[in-house]
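Q: Sequence and predicted structure, then a few things I'm wondering about:
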Amino acid sequence: MPSTSPTRATRRTTRLTAAVTTAAAALAAAVPLAVVPLAVPAASAAPATASQPEDVRFMTYNASLNRSAAGELLEDLGSGDDAQAQAVAEVIQRNRPDVLLVNEFDYYPGNEAVDLFSENYLEVPQNGQEPIDYPYVYTAPVNTGVPSGLDLDNSGTVGGGNDAFGFGLFPGQYGMAVYSKHPIDAAAVRTFQQFLWKDMPGALLPDDPATPEPADWYSEEELAAFRLSSKSHWDIPVEIGGTTVHVLAAHPTPPTFDGAEDRNGTRNHDETRLWADYVTPGAADYLYDDAGRHGGLKPGARFVVMGDYNADPNDGDSRDASILQLLGHHRIQDPAPASAGGAEAAQVQGGANAAHEGDPALDTADFSDRAPGNLRVDYVLPSKNLRVLDSYVYWPAAGEPGSELTGTYPFPTSDHRPVVLDVRV
């Protein structure tokens, strides 16, 4: 990987793929992100030197760039005129992150989808916005839609999204991608797609309430194959001015769409716990990545936890302590990003929002069309050895610039709002 940004003509050959960094991930693929001002200038200024710190903007965005059938996203991105992709790209161009995690972006081998989104949308002016270029991209296989060959939902039949390692109608649905203006250390990327849930000490394995045995929803055969991550967990080292910042990206399963056994709620909790253990010295000795390496981050490492964690600290269906494993962690800061639009939406919609305990200004997802109301589920959480400059949720109030991009149901972009963090490295 060159230390300087490649030219546009050579970008495809410099994109990072999981096949370069981990053969295990490639094998799995073969199996059928206080009210703030609306002005959001780019965080980066002059390039950093050895004696000059650098300000960097991180952003997570569940952009809902997923489709219902394999190949559909490629068609939409290839056209260059897909209205949703144009609106998503405009949101990104308005906020101008240096490091961007996109959740719910269907995965295709060979980086075809991520390149099409860059070339046909991000690098094209959207509604008068300045194009944005990311020389470095990481994407990799995920567990969604990968058949397990097992009856994981105990329906009596095998097949379909509920029996995949992560819910999905085809392999790669609801995937992830990381775009970066800064070099990614390809050789040091770690993925945890194939880590087995049963190998987490004290795992909250789901219990079938119809039987007397504890934690027996899954059979021994199923536990021997069942992967913890519903998509994947990625540790992506980004080199910023001579300093490594680990982007810890994930998208745990929604803690719903199950029964009294709470198999998705318990999985959501333990998917979140994986990162809490990973950044705690000595707590992740049990954890192995897809290349067989054990352990977590070294003490003193700089990191940013990013993604849609499908867990609110006060409201919703997640386990009470799920996201608190990160928000209350001794190595993690919670900048508590807020927006004017989130508070406004909760008041206008009422319904379930009226009974919420959490501050609606912190909400990041607009679930007004269904229970449990709007929630804070998307996070960009820096380690305490990074200096926070600013943080906000991009959710303009009605009538303000950009509000047409978030909108109301049916949304022109996504039911999630971007979360932005500026730090000094």
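A: Ah, there it is.
Q: From now on I want contacts and neighbour counts done on CA atoms only, so please keep to that.
A: Will do.
Q: Where is the longest strand in the protein?
A: Using DSSP state E, we find that the single longest strand of the chain is strand 55-65.
Q: counting contacts, what elements does it pack onto?
A: strand 99-105, strand 302-308, strand 378-382, strand 419-424 (3 or more Cα pairs under 8 Å, 6 or more residues apart in numbering; DSSP states H and E).
Q: Tell me which helix or strand comes right after it.
A: Once strand 55-65 ends, the next helix or strand along the chain (criterion: DSSP states H and E) is helix 72-79.
Q: buried stuff in the next helix or strand after that next one?
A: Going down the chain from helix 72-79, the next helix or strand is helix 83-95, by DSSP H and E. By 16 or more other Cα atoms under 10 Å, the buried positions in helix 83-95 come out as 84-95.
Q: now stretch 323-331
A: 323-327, 329, 331.
Q: Do I have it right that residue 297 meets residue 277?
A: No - Residue 297 lies out of contact with residue 277 (Cα atoms under 8 Å); the separation is 9.3 Å.
Q: ok, now which ones touch the spatially most central residue of the chain?
A: Nearest to the geometric centre of the chain sits residue 307, at 2.9 Å (Cα atoms, centre = their mean). Shown in contact with residue 307 (Cα atoms under 8 Å, 6 or more residues apart in numbering): 33, 60-62, 101-103, 249-251, 378-380.
Q: returning to what we had before: neighbour-wise, which of residue 297 and residue 277 wins?
A: The residue with more neighbours, out of residue 297 and residue 277, is residue 277; 23 against 19, by other Cα atoms under 10 Å.
Q: Below is an additional structure, to be compared with the one above:
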Amino acid sequence: MLLLATALPCAAEPLRLALWHTGLGRDGPGLLLRDIRRGAADVLAARDALLGLAPDAVLLLDIDHDRDALALSAFAALLAEAGLALPHTYAPRPNSGLATGLDLDGNGRRGEADDAQGWGRFAGAGGMALLSRWPIREDHDFTDFLWQDLPGTQLPMRDGQLFPSPGILARQRLSSTGHWQVRLNTPQGPLTLLAWHAGPPLFGGPHDRNALRNAAETAFWRWRLDTAPPETPFVLIGDANLDPGAGAGNRAEIAALLAHPLLQDLAPQATPPGTDTPPTATAHWPDGPGALRVDYLLPDRRLTVLQSGLVWPGPEATHAILWADLLMPD
């Protein structure tokens, strides 16, 4: 499980950062809060998986958002009661399920899950949440950034025309879920997190809308790193829904991000229980695309990586937990 190791200065305290696509998302609003309060089996399994890893900060994906953050607060309380206190949280409203009143997928109907700013059966479905031992400060929330405003992006076309229409695309946000830049005020100094959760590059119709958008969600961070990289040490963290060597989508886009000169690609390894899948795979869909590397924790080169790895919470888990112990620069 351990990939990289260096001598640890005696006065330094490593920072353990983690990422997990939890699979806790439910089919309707309020159901996650209900199940947390009931102590549902998958909720308790998620709690125990995080307790075993004991991160100082963790980005959770596929955790439903509600206006008053009741579900997130209840889950944080569940962790705290078991001994993992992560009192600081950040979970702005995601694009998933955010109604537009438009026909964004161009199928002639409105009000469907594909017509939300990000696919979702209800507002806040499958959101993002950050939990931390240390205070969190928002630097930028790019979740409302428009797709058409990304320099050099490729927009969907049909019969030589923008699809569904220039007017509708002018209201289409880039993020399927969210793109954030937030700062953790750690004891060793500020650490910036660049977080995102892209939509899958599938099910986009003959005009390839979802594949183009998925590639653009990853390309956004290359553009930011090239034009406005954080001044503080940072980590790029999230789910690109894109594998550099297999599966659907523009694989060259994630490969280019992994090769960015400001980043370290740790490529942690662990084989999912009961499978012979590639050890770098971070997700496994046995009845779908199989095992792919889609989740990423990429520190910038100013950070020292003491160790990193993958943890598969159990044989039924779809995604592994990625983690890294980081040392801030002097």
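A: Thanks, I have it. Small disclaimer: the values here were computed from a predicted structure and weren't measured.
Q: care to give me the TM-score?
A: The TM-score (TM-score structural alignment, normalised by the length of structure 2) is 0.93; 324 aligned residues with a Cα RMSD of 1.9 Å.
Q: ok, for the counterpart of the residue nearest to the centre of structure 1 in structure 2, nearest residue in space, not its chain neighbours?
A: Matched by TM-score structural alignment, residue 307 of structure 1 corresponds to residue 238 in structure 2. Spatial nearest neighbour of residue 238 of structure 2, excluding adjacent residues (Cα to Cα, 6 or more residues apart in numbering): residue 196 at 4.9 Å.
Q: my guess is the one you found contacts residue 182, does it?
A: No - taking contacts as Cα under 8 Å, residue 196 of structure 2 lies outside contact range of residue 182: 11.3 Å.
Q: So those two - more neighbours on which side?
A: Between residue 196 of structure 2 and residue 182, counted using other Cα under 10 Å, the more crowded position is residue 196 (27 against 21).
Q: Distance check, the more buried one against residue 216 of structure 2.
A: 12 Å (Cα to Cα, to the nearest Å).
Q: doesn't residue 27 of structure 1 fall inside a strand?
A: No - judged by DSSP: H, G, I helix; E, B strand; the rest coil, residue 27 of structure 1 forms no part of a strand; its state is helix.
Q: neighbours around it, how many?
A: Using other Cα under 10 Å, residue 27 of structure 1 has 12 other residues around it.
Q: now do residue 393 of structure 1
A: Burial measure for residue 393 of structure 1: 30 neighbouring residues, criterion other Cα under 10 Å.
Q: which residues in the stretch 201-350 of structure 1 form helices?
A: Secondary structure of the stretch 201-350 of structure 1 by DSSP state H, counting those that start in this stretch: the helices cover 220-223, 263-278, 324-327, 340-349.
Q: Of those, flag the one that's most buried.
A: helix 263-278 (a mean of 23; mean count of other Cα atoms under 10 Å).
Q: what range in structure 2 does that one sit on?
A: Going by TM-score structural alignment: helix 263-278 of structure 1 matches residues 209-224.
Q: residues in contact with that stretch?
A: Under the criterion Cα under 8 Å, 6+ apart, residues 147, 150-151, 153-156, 174-175, 198-204, 240-242, 248-250, 253-254, 257, 260 lie in contact with stretch 209-224 of structure 2.
Q: Make a PyMOL selection of whichever of the residues you listed turn out to be buried.
A: The PyMOL command for the buried members of the contacts of stretch 209-224 of structure 2 (criterion: 16+ other Cα under 10 Å) is given here:
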select buried, resi 147+153+155+156+174+175+198+199+200+201+202+204+240+241+242+249+250+253+254+257
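Q: Which residue range of structure 2 does the longest strand of structure 1 align onto?
A: The alignment of strand 55-65 of structure 1 onto structure 2 (TM-score structural alignment) covers residues 14-24.
Q: That stretch: how far from the chain's middle?
A: Computed by Cα atoms, centre = their mean, to the nearest Å, the chain-centroid distance of stretch 14-24 of structure 2 equals 10 Å.
Q: Looking at structure 2, name the residue matched to residue 13 of structure 1.
A: Counting by TM-score structural alignment, residue 13 of structure 1 lines up with no residue in structure 2.
Q: er, residue 424 of structure 1 I mean
A: Match for residue 424 of structure 1 (TM-score structural alignment): residue 327.
Q: same thing with residue 76 of structure 1?
A: The alignment partner of residue 76 of structure 1 in structure 2, by TM-score structural alignment, is residue 35.
Q: Its match against residue 28, yeah?
A: No - between residue 35 of structure 2 and residue 28 no contact is recorded; they are 11.8 Å apart, counting by Cα under 8 Å.
Q: okay, these two: which has more neighbours?
A: residue 35 (17 against 14).
Q: Look up the closest residue to the more buried one, ignoring the ones flanking it.
A: residue 43 (7.3 Å).
Q: Contacts only, for the one you found.
A: With contact set as Cα under 8 Å, 6+ apart, residue 43 of structure 2 has these partners: 24, 35-36.
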